[in-house]
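Chemist: below are the sequence and a predicted model for it; my questions follow.
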Amino acid sequence: MSEHAMIFAPAPLLTVTVEQRAGRPDIHLHAGGQGVWQARMLTALGGRAVLVGGFGGESGAVLRRLLRKEGIQVCPVRGTVRNGVHIQDRRGGRRVTLVEAQAEPPSRHDLDELHNLALVQGIDAQVSVLSGPSPGDPELAPPDVYRRLAADLTANGARVVADLTGSRLAAVAEGGAYLLKVSHEELGAEHLAPTGSVRELAAVMRRLRTTSRQVVVVSRAEQPALALAGGELYEIVTGRMTPADPHGSGDSMTAGIVAGLLRDGDLKAALRLGAAAGAINATRHGLGTGGREAVERLAALVDVRAIDADLGHRVRLDREELAAWLTRD
């Protein structure tokens, strides 16, 4: 097993950004999407990323070339997949989306190929990361794909980290993923933690776990993140930073955690590195970006401390109850 991470990204996104430079439009092409941002930050931190995903059409060809230029190994499934394209205008100082061309859903055969390729690459990796499709593309990868992949990788000795929400999060929890990452905004949007209090979030974290061995991490924007490991609830305290663009900070946090697990497997050290990576990303305008030295210096200042949220009894849910609970209106 080599020291790298397999990142499952069903359909990466091509972003075309228009900026202003010397009074003229300045055009930039970037690979995007959750898995790409995670792979980019992991690479910046010295880790090696192998990205498994669907790549098709002209946008897919461009994406493969862009990712390889960044030092990210690409394992593509071409098939019938057509990658989405977003065109954004940032000349006014903020991100304005002009066009959103959504990806075309993969065929059943393509989904099987994605599962098999991710399984093979994940078994050979030290950590496997399951990332979600674009929020506007709910049909790109059904929850059952994630459940089977998490279960198969775990059964074959892989350590699975999942950064998902809704029914996909429920699926990987049931599949036995080692670490589940979600944001407090996502839990709030699903009416699971409407107030966002520590007590409320901690209760959700306990209910989400299907085994006591699973670790649950909840990012909370500028507030300290929370981590539930074993019987302990931890608060991850990072120094205050002035944000430039917080987009992608949660994915950078996930990548930092994975980078830490790749280094020595120590969970607390990985949580410190993840918190620092998320904070540094928020100070920059690129998604999933950050300098390794800055992240590691900040990580040394991050405090991971046990807290008491007075949680009461743990509630166990079966698979159907958990999926319904996570996706209720």
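Modeler: Structure's in. What do you need? Numbers count the residues shown, from 1 in each chain.
Chemist: contacts and neighbour counts: CA atoms only from here.
Modeler: OK.
Chemist: wasn't Arg147 part of a helix?
Modeler: Yes: assessed with DSSP: H, G, I helix; E, B strand; the rest coil, Arg147 lies in a helix.
Chemist: which residues touch it?
Modeler: 168, 171-175 (C-alpha atoms under 8 Å, 6 or more residues apart in numbering).
Chemist: can you get me a residue count around Glu293?
Modeler: If you count neighbours by other C-alpha atoms under 10 Å, Glu293 ends up with 11.
Chemist: equivalent analysis for Ala259, please.
Modeler: Each residue near Ala259 was counted by other C-alpha under 10 Å, and the total is 31.
Chemist: ok, it to His184 distance?
Modeler: Going from Ala259 to His184 by C-alpha to C-alpha, to the nearest Å gives 23 Å.
Chemist: over to Leu326?
Modeler: From Leu326 across to His184, the span is 13 Å (C-alpha to C-alpha).
Chemist: for Gly33, same thing?
Modeler: In this view, Gly33 and His184 are 20 Å apart by C-alpha to C-alpha.
Chemist: buried residues, stretch 55-69. List them.
Modeler: Of the residues in stretch 55-69, 55-56, 59-60, 62-64, 66-67 count as buried by neighbour count, 16 or more other C-alpha atoms under 10 Å.
Chemist: putting a second one here so we can go through both:
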Amino acid sequence: MIYTVTLNPSIDYVVRLESLVTGITNRTTSEEYYFGGKGINVSCVLAELDLESIAFGFVAGFTGDAIEKGIRNDKIITDFIKLEKGISRINIKIKADDETEINCQGPHIDESELERLLNKVDRINDGDTLVIAGNVPNTMPDDVYERILERIKGKKVRIVVDATKKLLLNSLKYKPFLIKPNRQELSEIFETEISTETDIEKYAKELQKMGAQNVLISLGGDGAMLIDEFGEKHKQGVLKEKVVNTVGSGDSMVAGFIAGYEKEHSYPYALKLGSVCGNATAFLSGLATKEKINELLAKFN
């Protein structure tokens, strides 16, 4: 079974305007909403790839109810902890002359509620996959990722971590199966400008020395690079279509990689399917769909 953890899910409310003018009432030309959070995004794309997952995390209030109801289907089993106070976040994405985002904080999560999540993590067994993705809410301790991973220490679980700097670095001692920094995050981790392919490979291998098995680096318009557990380098380009939306592309890549490896146990194929899924999301207003994935898969080399 694949488990995903989203500590601070959200409803992403996307509003489109001709232009945004402060100090007056603005009228939208269209609006959409999506259920968000990096782990949730992974579960949603896995479902499009016909893989089942269990979604862990915290929800609260009427927005939490909407998130849970909105993502649940025959491939996504929701097992969220319902908080007694607060509401799950509504993030506002304004698309006008420029893109402006307002990301909210989310509900308070206390120690007893965190312990309830850790008890759920105890159910994860040998052969399962655990995906931890996204930032930690400011009401939770900084070591929450480590506490989650400590609960499965010693089990043969494929750990996937998609997080930034300290959260990522502190997870490496648990030897995650996959981490997915982008080029900028790689630069931030090592506090140096990383631009060339040689540098990307060099610093990805440094992360492997620190514990990561496979390092997948998303490179935006330049595609993606994988340094696999055997030290082999794999590259994948991108398709040329109009980019509609980049939110969730990285999560889609993670989902595609997991699915590709589950199906064929091949790192080149996992990278290919991950890249296809990342592209599919970029070319749609929401997350990758089965139809778009299959369309692009036929075009990818």
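Modeler: Arrived safely. The structure presented is a predicted model; accordingly, all values stated were derived computationally and were not measured.
Chemist: mind checking the TM-score on these two?
Modeler: Once superposed, the chains reach a TM-score of 0.84 (TM-score structural alignment, normalised by the length of structure 2), with 290 aligned residues with a C-alpha RMSD of 2.8 Å.
Chemist: compare neighbour counts for Gly33 and His184 of structure 1 and give me the winner.
Modeler: Neighbour comparison, Gly33 of structure 1 and His184: the larger count goes to Gly33, with 25 against 22 (by other C-alpha under 10 Å).
Chemist: wait, that one sits on Ser134?
Modeler: Yes: if you go by C-alpha atoms under 8 Å, Gly33 of structure 1 and Ser134 touch, sitting 6.5 Å apart.
Chemist: common neighbours of those two, please.
Modeler: Common neighbours of Gly33 of structure 1 and Ser134 (C-alpha under 8 Å, 6+ apart) are 11, 13.
Chemist: in structure 2, which spans are strands?
Modeler: Remark: strands assigned in structure 2 by DSSP state E are 2-6, 10-16, 30-36, 53-60, 76-83, 89-95, 99-102, 129-133, 158-162, 178-179, 214-218, 224-227, 233-236.
Chemist: what comes into contact with the last one?
Modeler: Translated: strand 233-236 of structure 2. In contact with strand 233-236 of structure 2 (C-alpha under 8 Å, 6+ apart) are residues 201, 223-228, 268, 271-272, 275.
Chemist: how about a cut-off of 6 Å?
Modeler: 223-227 (C-alpha atoms under 6 Å, 6 or more residues apart in numbering).
Chemist: how big is the offset of that strand relative to structure 1?
Modeler: Superposed on structure 1, strand 233-236 of structure 2 shows a mean distance of 2.1 Å to its aligned residues (mean C-alpha distance after the TM-score superposition for structure 1).
Chemist: chain center to that strand, what's the gap?
Modeler: Relative to its parent chain, strand 233-236 of structure 2 has a centroid offset of 20 Å by C-alpha atoms, centre = their mean, to the nearest Å.
Chemist: now it: buried residues?
Modeler: In strand 233-236 of structure 2, counting by 16+ other C-alpha under 10 Å, buried: 235-236.
Chemist: cool, the third one as well?
Modeler: Taking 16+ other C-alpha under 10 Å as the basis for neighbour counts, the residues of strand 30-36 of structure 2 that come out buried are 34-36.
Chemist: return the list of helices and strands in contact with it.
Modeler: strand 10-16 (3 or more C-alpha pairs under 6 Å, 6 or more residues apart in numbering; DSSP states H and E).
Chemist: the strand it packs on against structure 1, how far on average?
Modeler: Here the mean offset of strand 10-16 of structure 2 against structure 1 after fitting is 2.7 Å, by mean C-alpha distance after the TM-score superposition for structure 1.
Chemist: kindly report the same for stretch 250-259 of structure 2.
Modeler: Averaged out, stretch 250-259 of structure 2 is 0.9 Å away (mean C-alpha distance after the TM-score superposition for structure 1).
Chemist: at which residues are the helices of the stretch 201-301 of structure 2 located?
Modeler: Using DSSP state H, counting those that start in this stretch, the helices found in the stretch 201-301 of structure 2 span residues 249-264, 267-282, 290-297.
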